[in-house]
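K.L.:
next come a sequence and a model predicted from it.
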Amino acid sequence: MRSLLIIPVLILSVGCKPAPKINQYKAEPEAVAPTANAPAVASTSTPAPAPPMVAPESMKAEAASFSEPKWGTLPAGWSVGPENAMRKATFVIAGKDGTKAEVAVTVFPGSVGGLSANVNRWRGQIGLSPASEEEINTLAQPTKVGPDAGQRFILVSLDGKKSTDAAMIPKNGATWFFKLSGDAAIVQANNAAFNQFLATSQIP
């Protein structure tokens, strides 16, 4: 009987122990590192205009050794621009409200980097992204300066404010460039005049 009394006492002593205290912690979420396959956010900004081409002195000297072209009749509204060591000629076309465009005529030995390099340089100068070789070939239009055949490219900036109309003519181991560029409205308005100027000029 005595042993039976001990068991309830033991049970009572165990049951009266305080409940264990449970500490709670707030776990901060871990930062998830970006994976290599996460898509990049595409930039919608317009590329900054590329700087004009800067030729080395040796190329300038060789370009200067080429004979002068025979110019066609200067279209109405065109005037002879200032001399430039890099150019055979500069013609200025003034527009309204101070806008203008110009025709720059240059010649360099060889292909000057090739078709794609030259066209993409012009694209960069008016804030356009580089084009693929296939796209450039699609943009090319046949043209002539006098009897000499070449290719012509008409480019317009994304905002429609700037334009370049350029002809490339390979001849006698050199490449001639006739580039009409500037205010888009002036460039477009002088399309026919530029055609006539190219057709009536002759390169040596």
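P.N.:
Happy to help now that I have it. Keep in mind the model is a prediction, meaning the values are calculated, not measured.
K.L.:
please make it C-alpha for all contacts and neighbour counts, starting now.
P.N.:
Noted.
K.L.:
next helix or strand past the longest helix that the chain contains?
P.N.:
Counting residues, the longest helix in the chain under DSSP state H turns out to be helix 2-15. Of the helices and strands lying after helix 2-15 in sequence (DSSP states H and E), the nearest is helix 57-64.
K.L.:
rewinding a little: and the longest helix of the chain, how far from the chain's centre?
P.N.:
91 Å (CA atoms, centre = their mean, to the nearest Å).
K.L.:
how close does the nearest residue to residue 157 once chain neighbours are set aside get to residue 100?
P.N.:
Leaving aside its chain neighbours, residue 157 sits nearest to residue 126 (5.5 Å; criterion: CA to CA, 6 or more residues apart in numbering). Distance from residue 126 to residue 100, counting by CA to CA, to the nearest Å: 15 Å.
K.L.:
so for those two, which residue has more residues nearby?
P.N.:
residue 126 (26 against 17; other CA atoms under 10 Å).
K.L.:
the more buried one touches residue 160, doesn't it?
P.N.:
No - assessed by CA atoms under 8 Å, residue 126 is found out of contact with residue 160, at 9.9 Å.
K.L.:
adding another structure so you can compare the two:
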Amino acid sequence: MLIKLIFSILILVFLQSCGQDNHIRTYQLAKTKAPVNKPRVETPEKKSTGFSWTKPGSWIASSGSSMRLASFDVPFSGGMGDLSVIQLGGTGGSIEANVNRWRRQLNLDSQSLFEIEKEMIDYKGGLGDYKIIRIINEELDSAFLCAILPAGNQTLFVKLSADPKGIREIETDFISFCSSLIISI
């Protein structure tokens, strides 16, 4: 009985909503003012996590996963790269484990720590000494440029994903970005 009553009410509401007038209705809405474009000034960015950095002017902040401290779309002549900054406690795992995880993401075989360390390049930046490694799979036309930056009792991982040509093109800006990372108070 209750079901019939509900069904009858629904049919009445449906029929009532159908009008007999067959004319087109138009509405006018007030225009909103477009925001004024201010010139982009590249200043060091300070995050609530206690780190700050200076990004190259062409990099565009983007939304990433909740694990990311920062994300950027990085344009290059052949497309757009994706840069992520991730912060992990302690060492964030061994160099060998992290590099081999990145290698597997590019369908490359694992390497020994000795082989990995031969390919790593040492740099010095605002956080102190850090390492960068290029991981390239020419067959997949995919590559990573990765930095491992110890920062006290934590480690920052900066990873740029692009094609091999893009990695080579963006490398100088990547190094400048990594070197600019500092702990901010």
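P.N.:
Cool, the structure landed. Everything numeric in this text was worked out from a predicted model, so none of it was measured.
K.L.:
TM-score for these two?
P.N.:
Scored against TM-score structural alignment, normalised by the length of structure 2, the superposed chains reach a TM-score of 0.67; 137 aligned residues with a CA RMSD of 2.0 Å.
K.L.:
hang on, the earlier thing: the residue nearest to residue 157 of structure 1 pairs with which position in structure 2?
P.N.:
Using TM-score structural alignment, the partner of residue 126 of structure 1 in structure 2 is residue 106.
K.L.:
circling back to that earlier point, residue 156 of structure 1 versus the residue nearest to residue 157 of structure 1, what's the distance?
P.N.:
According to CA to CA, residue 126 of structure 1 and residue 156 of structure 1 sit 7 Å apart.
K.L.:
shared neighbours, these two?
P.N.:
Residues touching both residue 126 of structure 1 and residue 156 by CA atoms under 8 Å, 6 or more residues apart in numbering: 162-164.
K.L.:
can you get me a residue count around whatever residue of structure 1 lines up with residue 164 of structure 2?
P.N.:
Here residue 164 of structure 2 is matched to residue 184 in structure 1, going by TM-score structural alignment. By other CA under 10 Å, 22 other residues sit near residue 184 of structure 1.
K.L.:
kindly report the same for residue 58 of structure 1.
P.N.:
With other CA under 10 Å as criterion, residue 58 of structure 1 counts 9.
K.L.:
how about it, what does it touch?
P.N.:
Counting by CA under 8 Å, 6+ apart, residue 58 of structure 1 makes contact with nothing.
K.L.:
repeat that for residue 83 of structure 2.
P.N.:
71-74, 158-161 are the contacts of residue 83 of structure 2 under CA under 8 Å, 6+ apart.
K.L.:
what segments of structure 2 are helices?
P.N.:
For structure 2, the helices defined by DSSP H occupy 2-17, 95-105, 113-119, 164-180.
K.L.:
out of those helices, which gets nearest to residue 46 of structure 2?
P.N.:
helix 164-180 (11.7 Å; CA to CA).
K.L.:
how big's the offset between that closest one and structure 1?
P.N.:
Here the mean offset of helix 164-180 of structure 2 against structure 1 after fitting is 1.5 Å, by mean CA distance after the TM-score superposition for structure 1.
K.L.:
how about residue 129 of structure 2, what's its partner in structure 1?
P.N.:
Residue 129 of structure 2 maps onto residue 149 in structure 1, by TM-score structural alignment.
K.L.:
find the nearest non-adjacent residue to its match, please.
P.N.:
The spatial neighbour of residue 149 of structure 1 that comes closest, neighbours along the chain excluded (CA to CA, 6+ apart), is residue 143 at 5.9 Å.
K.L.:
so who does the one you found touch?
P.N.:
For residue 143 of structure 1, the contact set (CA under 8 Å, 6+ apart) comprises 149-152, 167.
K.L.:
rerun that using 10 Å as the cut-off
P.N.:
The contact partners of residue 143 of structure 1, by CA atoms under 10 Å, 6 or more residues apart in numbering, come to 149-153, 167-169, 195, 198-199.
K.L.:
of those residues, select the buried ones using a PyMOL command.
P.N.:
Burial among these is assessed by 16 or more other CA atoms under 10 Å; the matching PyMOL selection reads:
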select buried, resi 150+151+152+153+167+168+169+198+199
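K.L.:
the contacts of residue 143 of structure 1: which two are farthest apart?
P.N.:
Farthest-apart pair in the contacts of residue 143 of structure 1 is 153 and 199; separation 16.0 Å (CA to CA).
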